[in-house]
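> can you look at this prediction? I've put the sequence above it.
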Amino acid sequence: MVNIKINGVEHAIEAEADMPLLWAIRDLVGLTGTKFGCGMAQCGACTVYVDGSPTRSCQTFIGDIDGAEVTTIEGLKGKVTETVQSVWAELDVPQCGYCQSGQIMSATDLLASNPKPTDTDIDAAMSGNLCRCATYHRIRAGIHEAAKRLEA
């Protein structure tokens, strides 16, 4: 059994220690906002925060994070998150939307640590998040707009 706090709620997860966190979140806890993309930590669709750091949940085993605090897209809160989500909707950042939970997790983390990111900063922070619809220009514009609103 592994004890993990997910979005502030303690969960005693009965599963093999090598179960990917992604499947524990989706299948055992029932939170489906975190998506399966590639299964190799290459696309970012499965991004969650583990103890505050963006982490690819498809390659993070629950046995390795016993006692950790996990935040999923459903549990993401605060001014930065609300601003990013609002801008995403207003600018129609997503096309199909499949990758967007991971994009929002990474964008929120970037803006929380760097309130005035340059294009280079954005590209570096978002480089592990793939968008099959190629809305990268809208993602970058969304991050810049969110940064402006947060500064105001």
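It's in. Residues are numbered from 1 along each chain as shown.
> hey, let's count contacts and neighbours off CA atoms from now on
Fine.
> centroid residue for the protein?
residue 105 (2.9 Å; C-alpha atoms, centre = their mean).
> check which helix or strand that one maps to.
Using DSSP states H and E, residue 105 maps to helix 100-113.
> which strands or helices does that helix pack on?
When contacts are defined as 3 or more C-alpha pairs under 8 Å, 6 or more residues apart in numbering; DSSP states H and E, helix 100-113 sits against strand 47-50, strand 53-56, helix 79-90, helix 119-126, helix 136-151.
> hmm, the residue nearest to the centre of the chain is touching residue 52, no?
No. Counting by C-alpha atoms under 8 Å, residue 105 stays clear of residue 52, with 10.8 Å between them.
> contacts for stretch 54-66?
Residues from elsewhere that reach stretch 54-66, judged by C-alpha atoms under 8 Å, 6 or more residues apart in numbering: 2-4, 16-24, 36, 39-41, 44, 46-49, 105-106, 109.
> let's bring in a second model and compare:
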Amino acid sequence: MEAAAQTPSRPGARPQENLVATTRVTLDVNGQSHTLDVDNRTSLLDLLREHLRLTGTKKGCDHGQCGACTVHLDGRRVNACLTLAVMHQGARVVTIEGLGTPERLHPMQAAFVRHDGYQCGYCTPGQICSAVAVLDEIKAGLPSHVTPDLQARPLLSIDELRERMSGNLCRCGAYSNIIDAMAEVAGVPVPGAGDRRPA
């Protein structure tokens, strides 16, 4: 990373007023390398949306409370609004645009469509990115708050899925359909799920 500071541009301004510290950062985003000079205060979310125009990742609360901005960072899910872009030199980022395409959906995207796991759709990119990561976490044996035995591998259960998705909020209330979609991909039976599927 190269750090630089821009000189004051406003006539008569004191030097400290207009200094903007920037850093050159290179990221692998959805399989493509990008090198940008960014203000050190730029969040990963703003880099994705404002600099790379990857607007699938949504800005909801901008405080890490809703999960709409969830992306994969070096294989783990993060709230992109809570981390600075310059902290991730050389990192690999996958956004909703990198999971699948309209012609070839990721299995989780296809399951969300089948189970109507969205309504307005605003939170859906973060929900899907989080859902994919949840299944990876369970497969890797990472425990959650509802894992009964922290020394044992967590069970792939509806309770585990619900707990792990609790950081992703849906104001439309599509939670049961989201869990149905995840359960289908994971191969977990959901009691009464057939009653909730759209006609």
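Nice, I can see it. Remember, it's a predicted structure, so these values are computed and weren't measured experimentally.
> returning to that earlier point: aligned to the residue nearest to the centre of the first structure, what sits in the second structure?
Residue pairing (TM-score structural alignment): residue 105 of the first structure is matched to residue 129 of the second structure.
> which residues touch the counterpart of residue 185 of the second structure in the first structure?
Aligned counterpart of residue 185 of the second structure in the first structure: residue 146 (TM-score structural alignment). Contact analysis of residue 146 of the first structure by C-alpha under 8 Å, 6+ apart lists 80, 83-84, 87.
> pull out the buried positions in stretch 91-106 of the second structure.
For stretch 91-106 of the second structure, the neighbour count (16 or more other C-alpha atoms under 10 Å) marks 91-96, 98-99, 106 as buried.
> do the same with stretch 77-93 of the first structure
Within stretch 77-93 of the first structure, the residues that count as buried by 16+ other C-alpha under 10 Å are 80-81, 83-85, 87-88, 93.
> on that earlier part again, quick one, the helix holding residue 105 of the first structure and helix 136-151 angle?
Going by axes from the mean of the first three to the mean of the last three C-alpha atoms, to 10 degrees, helix 100-113 of the first structure is angled at 40 degrees with respect to helix 136-151.
> just the angle between helix 100-113 of the first structure and helix 79-90, please?
Angle, helix 100-113 of the first structure to helix 79-90, by the same axes, to 10 degrees: 130 degrees.
> helix 100-113 of the first structure vs the second structure, average offset?
Following the fit onto the second structure, the mean deviation recorded for helix 100-113 of the first structure is 1.2 Å by mean C-alpha distance after the TM-score superposition for the first structure.
> contacts for that helix, please.
Contacts for helix 100-113 of the first structure (C-alpha under 8 Å, 6+ apart): 33-35, 44-49, 54, 73, 76, 80-81, 84-85, 94, 117, 122, 125-126, 129, 143, 147.
> mind doing that once more with 7 Å?
By C-alpha atoms under 7 Å, 6 or more residues apart in numbering, the residues outside helix 100-113 of the first structure that reach it are 33-34, 44-48, 54, 73, 80-81, 84, 94, 125-126, 129, 143, 147.
> counterpart of stretch 82-92 of the second structure in the first structure, which residues?
Using TM-score structural alignment, stretch 82-92 of the second structure pairs with 59-69 in the first structure.
> next one: stretch 58-72 of the second structure
Against the first structure, stretch 58-72 of the second structure falls on residues 35-49 (TM-score structural alignment).
> same check, this time on stretch 107-118 of the second structure
The aligned range for stretch 107-118 of the second structure in the first structure is 83-94, by TM-score structural alignment.
> alignment lookup: residue 16 of the first structure to the second structure.
Here residue 16 of the first structure is matched to residue 39 in the second structure, going by TM-score structural alignment.
> from residue 127 of the first structure, how far out is residue 2 of the first structure?
Separation of residue 2 of the first structure from residue 127 of the first structure (C-alpha to C-alpha, to the nearest Å): 31 Å.
> which of these two has more residues huddled nearby?
Between residue 2 of the first structure and residue 127, counted using other C-alpha atoms under 10 Å, residue 2 has the larger neighbour count: 17 against 13.
> would you check that that one makes contact with residue 13?
Yes. Using C-alpha atoms under 7 Å, residue 2 of the first structure is in contact with residue 13, at 5.1 Å.
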